[in-house]
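Chemist: I need the structure of the sequence given here:
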Amino acid sequence: MLNLSVRNETSTLRAVLLGTAQRNGPTPKAEEAYDPKSLEHILAGTYPSESDMCEEMRRFEEVLKRYGVTVYRPEIIADLNQIFSRDIGFVIDDYLIKANILPDRAEEWQAISPVVNQIHPAKRIIPPSEVHIEGGDVLLWNDYIFVGTYKGADYADINTARTNMLGVHFLRETFPHKIVKEFDLVKSMTDARRNALHLDCCFQPVGKNKAIIHQAGFRNPDDYRYLRDLFGEENLFHIDAEEMYQMCSNIFSISEDVVVSEQHFTRLNNWLREQDVIVEEIPYQEIGKQEGLLRCSTLPLYRD
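Modeler: Here you go, the predicted structure:
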């Protein structure tokens, strides 16, 4: 059996499921885009090539293995985008929760079944169908579960709204010993600089007590103030709309002292080094054209 343990975003990583860009399929049509940034690049003719994305993921895997992390990969299904494994499942404590994702992406779960089947059935949780939740909206910080959602009356019409309040309530019922705090996120189907696709697109804890945050990603100013007061303003690295667009909050922690970050995030990477964090810089800009980055590509299975 495969043991699970994830209680925060930054403890030392031992095992992770990393997505794959192999046999990713042709460039989607505009009407097939799930998010405004992908649509932007489809229309501009700058959508990333499979070869470029495979090379970026190879570099990511190389760093993970250099730090002794066991890396699992999905089975490859032809013409299926399997890069963003965070969307399809996530671990809280020692349970794997299956995400209720967009129906068009259901095959991605089947592709990780060889890994899922190694987990004891009692440690697998499948939410009811009316519960919408994706792993990018769920961030762990010890006693806290932070959950991105969208509370607008037009939730059903917004393709970029991925986690509903039933998802928040489900986590509260499933993990009653945790503090589950939801955050109402800004959503847009047309403007990627005004679209927090998931919570990890505008916020993420790093190191021991720091966090990256985009204040304008929260519809309710009280949600931003909650995190500011919890972490302390001096421990927050604020990113602007352009940096959110480039996915600056979507780096990935191997431990409290080591992060993997995109090589063009100069301001962020310099700040992290000032916090005594080792920054492993890799190219990941092409994958970022799909409004997802390093955290989105991973499903951590075990952290110390």
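
Chemist: going forward, measure contacts and count neighbours with C-alpha atoms only.
Modeler: Fine.

Chemist: Contacts only, for the closest residue to Phe84 other than its chain neighbours.
Modeler: Leaving out its chain neighbours, the residue that sits closest to Phe84 by CA to CA, 6 or more residues apart in numbering is Ser297, at 4.3 Å. Shown in contact with Ser297 (CA atoms under 8 Å, 6 or more residues apart in numbering): Leu18, Gly19, Ile83, Phe84, Ser85, Arg86.

Chemist: One more sequence to fold, the one below, so I can look at both together:
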Amino acid sequence: MLDLNIKDETSKLKAVILGTAKSCGPTPKPEEAYDPKSLEHILAETYPVEADMILEMDAFEHVLKKHDVQVFRPKILKDCNQIFSRDIAFVIDDFFFKANILPDREEEYLAIGDVISQIDPAKVIQLPEEAHIEGGDVMPWNDYIFIGTYTAENYSHHITARTNKIAVEHITELFPHKTVKAFELRKSTNARENALHLDCCFQPIGKDKAILHKNGFLIEEEYQWLLDYFGKENVFEVTSDEMYNMFSNVFSISQEVIVSEKNFTRLNTWLREKGFTVEEIPYAEISKQEGLLRCSTMPLIRE
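Modeler: Reported below is the predicted structural model:
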């Protein structure tokens, strides 16, 4: 059995599900795009090809294994994009949550059945259908659970709105000993304005630091709360271009080791100045689908 344990974003990683780019199917039609950035690349005919994305994910797996992480991969489905395993499930403490995802992604969840079968069934939770939530919006951080959400009345009109108020309320009830803090995210059909998930504009790193992008938050006080909580000197502020390139979507193997995209020069320099070990890999092709390193992983066990 897998003894799940996720209390934060950065403790030493022991086991993770890493998505797969194999058999991810042809380039989608414009009307099939789930997010504005994918749409942009479909229209520009620069959408990533499978072979390049497989190489990027292999580089990621190599780094994880180098740091003694147990890596699970989904069963490969024909012509199905299974890169972003963070969307389909997430772990808080020792509970495994099935994300209430877009209906046509249901088979992605079934493809990690081998992993789910190793988890105590009493610890596998599915929220009610009306509670929409995806793992990219959920960040356990010690006594807090940070959740990205969108509660405006036009929620249902935004395909980029993935986590709703009902889901936040359910998580709050399930973890009475923790403080659930929700952040309203900016949703847009313009890829340079859209924060698809919380991890597109914020991520805690190390013991007390964070990567943050102000414009990803609809409410300035909520952004300010994070800035005050971590302290300005501990925060890497991301520009709008850097947010578009997914700078906040790196991945922590431990409090000291961070996997980052090799082109993130300004960020990677800052991380090294702060004492982190930065494992640089190529991931620019996958980023064209508005997801990066954190989105491709679903941590199961941290120390």
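
Chemist: Please work out the TM-score for the two chains.
Modeler: Comparison of the two superposed chains (TM-score structural alignment, normalised by the length of the second structure) gives a TM-score of 0.99, and 303 aligned residues with a CA RMSD of 0.5 Å.

Chemist: Nearest to Leu139 of the first structure among the contacts of Ser297 of the first structure?
Modeler: Of all these, Arg86 has the smallest distance to Leu139 of the first structure: 11.0 Å, by CA to CA.

Chemist: Pretty sure that closest one sits in a helix.
Modeler: Yes. Assessed with DSSP: H, G, I helix; E, B strand; the rest coil, Arg86 of the first structure lies in a helix.

Chemist: Go ahead and confirm it touches Gly136.
Modeler: Yes. Counting by CA atoms under 8 Å, Gly136 is a contact partner of Arg86 of the first structure at 6.0 Å.

Chemist: what is in contact with these two at once?
Modeler: Contacts common to Arg86 of the first structure and Gly136, judged by CA under 8 Å, 6+ apart, are Arg295, Cys296.

Chemist: And those two? Which one has more around it.
Modeler: Gly136 (30 against 25; other CA atoms under 10 Å).

Chemist: And what about that one, helix, strand or coil?
Modeler: helix.

Chemist: Show the contacting residues for Ala230 of the second structure.
Modeler: I think there's a mix-up here, since residue 230 of the second structure is Phe and not Ala. Counting by CA under 8 Å, 6+ apart, the residues that Phe230 of the second structure touches are Asp208, Lys209, Ala210.

Chemist: OK, contacts around Glu280 of the second structure?
Modeler: Val259, Ser260, Glu261, Lys262.

Chemist: That should have said Tyr109 of the second structure, apologies.
Modeler: Ile88, Ala89, Lys98.

Chemist: swap the cut-off to 6 Å and go again
Modeler: Contact analysis of Tyr109 of the second structure by CA atoms under 6 Å, 6 or more residues apart in numbering lists Ile88.

Chemist: quick one: it from Ala167 of the second structure, how far?
Modeler: 19 Å (CA to CA, to the nearest Å).

Chemist: Same check on Ser188 of the second structure?
Modeler: Counting by CA to CA, the gap from Ser188 of the second structure to Ala167 of the second structure is 21 Å.

Chemist: quick one: buried residues of stretch 161-169 of the second structure?
Modeler: Ala161, Arg162, Thr163, Asn164, Lys165, Ile166, Ala167, Val168 (16 or more other CA atoms under 10 Å).

Chemist: need those residues in TSV with secondary structure and distance to Glu45 of the second structure, can you?
Modeler: Below are these laid out as TSV (DSSP: H, G, I helix; E, B strand; the rest coil; distance: CA to CA, whole Å):
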residue	secondary structure	distance to Glu45 of the second structure
Ala161	coil	26
Arg162	coil	27
Thr163	coil	30
Asn164	coil	33
Lys165	helix	37
Ile166	helix	38
Ala167	helix	37
Val168	helix	38
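
Chemist: Show me which of those residues is closest to Glu242 of the second structure.
Modeler: For those, the nearest to Glu242 of the second structure is Ala161 (21.2 Å; CA to CA).

Chemist: counterpart of the residue nearest to Phe84 of the first structure in the second structure?
Modeler: Applying TM-score structural alignment, one finds that Ser297 of the first structure aligns to Ser296 in the second structure.

Chemist: Centre of the chain to the helix or strand containing Leu139 of the first structure, how far?
Modeler: Assigned by DSSP states H and E, Leu139 of the first structure belongs to strand 138-141. Averaged C-alpha coordinates place strand 138-141 of the first structure at 10 Å from its chain's average position (CA atoms, centre = their mean, to the nearest Å).

Chemist: again with stretch 112-125 of the second structure
Modeler: With CA atoms, centre = their mean, you get 20 Å for stretch 112-125 of the second structure.

Chemist: returning to that earlier point: narrow the contacts of Phe230 of the second structure to those that are buried.
Modeler: Looks like these have Lys209, Ala210 buried, using 16+ other CA under 10 Å.

Chemist: I'd like to know which of the contacts of Phe230 of the second structure is nearest to Asp35 of the second structure.
Modeler: For the contacts of Phe230 of the second structure, the nearest to Asp35 of the second structure is Ala210 (25.1 Å; CA to CA).

Chemist: Next up, identify which helix or strand that closest one is on.
Modeler: strand 209-212.

Chemist: how about that strand, which residues of the first structure does it hit?
Modeler: Using TM-score structural alignment, strand 209-212 of the second structure pairs with 210-213 in the first structure.

Chemist: Count residues in the vicinity of Asp157 of the first structure, would you?
Modeler: 10.

Chemist: Would you mind measuring from it to Glu31 of the first structure?
Modeler: Taking CA to CA, one finds Asp157 of the first structure at 15 Å from Glu31 of the first structure.

Chemist: next one: Asn159 of the first structure
Modeler: Distance from Asn159 of the first structure to Glu31 of the first structure, by CA to CA: 12 Å.

Chemist: Understood, closing this out.
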